[in-house]
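Chemist: quick one, fold the following:
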Amino acid sequence: MTARHDFRTVSSEDVHVGKILALRVDEVEMPGGGTAKREIVEHTGAVAVVAVDSAGQVTLIHQYRHALGRHLWELPAGLLDHDGEPPVVGARRELAEEVGLDASQWDVLVDVAASPGFTDEVVRVFLARDLSEVDREVQGEEEADLEIHRFPIEEAVRMVLAGDIVNASSVAGLLAAREVLDGRAEPRPADAPFRDKPTRFVARKK
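Modeler: Sure thing, here's the model as predicted:
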């Protein structure tokens, strides 16, 4: 078997460093002997939650997303922007802040690389069960605009396949949740290794 090329980075230049992401341009050694430039968006990473109640209903939010210029149906989610915080702790916090729920049972469904051709953003999607209500503290104007609804998991999957849910982590999480809830797949433990958790942008803030 031929040895794999290691795509060594020859140089790297920062173009923009913002609050939740950075843009850099890497010059990378290519297999043919030359180099190529790669534009990379560094991200904090994120978590999302498929919260399913005892009746088999999943909680979704309707949230404005400026990049697409419209409101989208999504899972409760948030950034991994607390240094050293386990992802499941961040997921639990976001679930409480966005929809006023907590859960006593947590599992990992999927890790979703948003668009690995240009960004290191990866979202870990959790399955939360045995739900209970908690006080919801609105964190800002965007969360004040959220609409919260519960749908049967079958209806949420139908919305995915109809193109009514397009957020990547929501699509993957809902399809994975149905497989687990129907007994066709097993989730991972809540503390399962997170191989591709983004680290470079968070390291800039230290």
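Chemist: C-alpha from now on. contacts and neighbour counts both.
Modeler: Fine.
Chemist: just how off-centre is the helix or strand harbouring Glu142 within its chain?
Modeler: Applying DSSP states H and E as the criterion places Glu142 in helix 141-144. Remark: helix 141-144 is offset 19 Å from the chain centroid, using Cα atoms, centre = their mean, to the nearest Å.
Chemist: tell me which helix or strand comes right after that helix.
Modeler: That would be, after helix 141-144 and using DSSP H and E, strand 147-152.
Chemist: buried stuff in the helix or strand just after that following strand?
Modeler: Reading on from strand 147-152 to the C-terminus, the next helix or strand found by DSSP H and E is helix 153-161. Neighbour counts over helix 153-161 (16 or more other Cα atoms under 10 Å) mark Ile153, Ala156, Val157, Met159, Val160 as buried.
Chemist: tell me the secondary structure at the spatially most central residue of the chain.
Modeler: By Cα atoms, centre = their mean, the chain has its centre lying nearest to Val123, at 2.6 Å. At Val123 the chain is in strand, as set by DSSP: H, G, I helix; E, B strand; the rest coil.
Chemist: here is a second sequence; please produce its structure as well for comparison:
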Amino acid sequence: MTDELAWETLDSRVAYECPGFDVVHDEVRLPDGTETDFDYLSEPPAVVVLPFTSAGDVVLIEEWRHAVGRVNRGLPVGTVEPDDDDLTAAARRELAEETGHEAGRVEPLTTVEPANGIANSVHHYFVAHDCEPTAEQDLDFNESIRVVESGYEEFRAAVRSGEVRDGRAVLGVLYYETFEE
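Modeler: Have a look, this model is predicted:
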């Protein structure tokens, strides 16, 4: 049964594609019969990792974010590959690739659609425990990442003060604080 609020897609095409995402253009019919168009960002699902060392520090990345023109401090994040059947394994892989750290234990935290009014993005959050720098970073061609460790309370305070503005990092800390600690 279709929900009375559902839009009917009459036609759909990729209007623009680039590494990492596409812009999709849909022709749609609204519930009142109006026909219009709707564009949205389409990207593969991602894993977001809140990684803790054995000492309780958090492993963070500092990365140039060209859209906002600054270095951003946040959590390791990576794309779920088409052959990833195990999201926990994907989280472990992305943690190692971006930070060179491997986790003793990885647990799911939550799954969110961070911007479902304009994108089909899905982010799967994980908490990684007992992380140690035992791997080599394996960055994509377009990644400029510096790995830093921070006291968790210091990172939490930076999130609270607005110094850390990356939405994925902010949501990860808020969810962890609200439901896990």
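Chemist: work out the TM-score between the chains.
Modeler: Put the two chains on top of each other and the TM-score (TM-score structural alignment, normalised by the length of the second structure) is 0.88; 179 aligned residues with a Cα RMSD of 2.0 Å.
Chemist: what's the burial count for Ala96 of the first structure?
Modeler: 20 (other Cα atoms under 10 Å).
Chemist: I'd say it and Ser132 touch.
Modeler: No. Between Ala96 of the first structure and Ser132 there is no contact, the gap being 9.9 Å when judged by Cα atoms under 8 Å.
Chemist: now tell me what touches the helix holding Glu142 of the first structure from outside.
Modeler: Gln63, Tyr64, Glu98, Val138 (Cα atoms under 8 Å, 6 or more residues apart in numbering).
Chemist: out of the residues you listed, the closest to Arg204 of the first structure would be?
Modeler: For these, the minimum distance to Arg204 of the first structure (Cα to Cα) is 27.5 Å, reached by Glu98.
Chemist: and that closest one, how many neighbours?
Modeler: Glu98 of the first structure has 22 neighbouring residues, counting by other Cα under 10 Å.
Chemist: secondary structure element for Val164 of the second structure, which one?
Modeler: Residue-wise, Val164 of the second structure maps onto no helix or strand under DSSP H and E.
Chemist: can you give me the strands in the first structure?
Modeler: Secondary structure of the first structure (DSSP state E): strands at 9-17, 21-29, 35-43, 46-51, 57-65, 70-74, 77-79, 101-113, 122-133, 147-152, 188-189.
Chemist: TSV for these, including distance to Ala3 of the first structure?
Modeler: Putting the strands of the first structure into TSV (distance: least, Cα to Cα, whole Å) gives the following:
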stretch	distance to Ala3 of the first structure
strand 9-17	18
strand 21-29	15
strand 35-43	19
strand 46-51	34
strand 57-65	43
strand 70-74	42
strand 77-79	37
strand 101-113	26
strand 122-133	28
strand 147-152	49
strand 188-189	32
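Chemist: and Leu174 of the first structure, which of those strands is closest to it?
Modeler: strand 46-51 (6.8 Å).
Chemist: and the closest one against the second structure, how far off on average?
Modeler: Following the fit onto the second structure, the mean deviation recorded for strand 46-51 of the first structure is 0.9 Å by mean Cα distance after the TM-score superposition for the first structure.
Chemist: helices or strands next to that strand in the packing?
Modeler: Contact analysis of strand 46-51 of the first structure by 3 or more Cα pairs under 8 Å, 6 or more residues apart in numbering; DSSP states H and E lists strand 57-65, strand 77-79, helix 87-99, strand 122-133, helix 168-181 as its packing neighbours.
Chemist: what's the second one aligned against in the second structure?
Modeler: On the second structure, the counterpart of strand 77-79 of the first structure by TM-score structural alignment is residues 77-79.
Chemist: the matching stretch vs the first structure, mean deviation?
Modeler: Once fitted to the first structure, stretch 77-79 of the second structure is off its aligned match by 1.2 Å on average (mean Cα distance after the TM-score superposition for the first structure).
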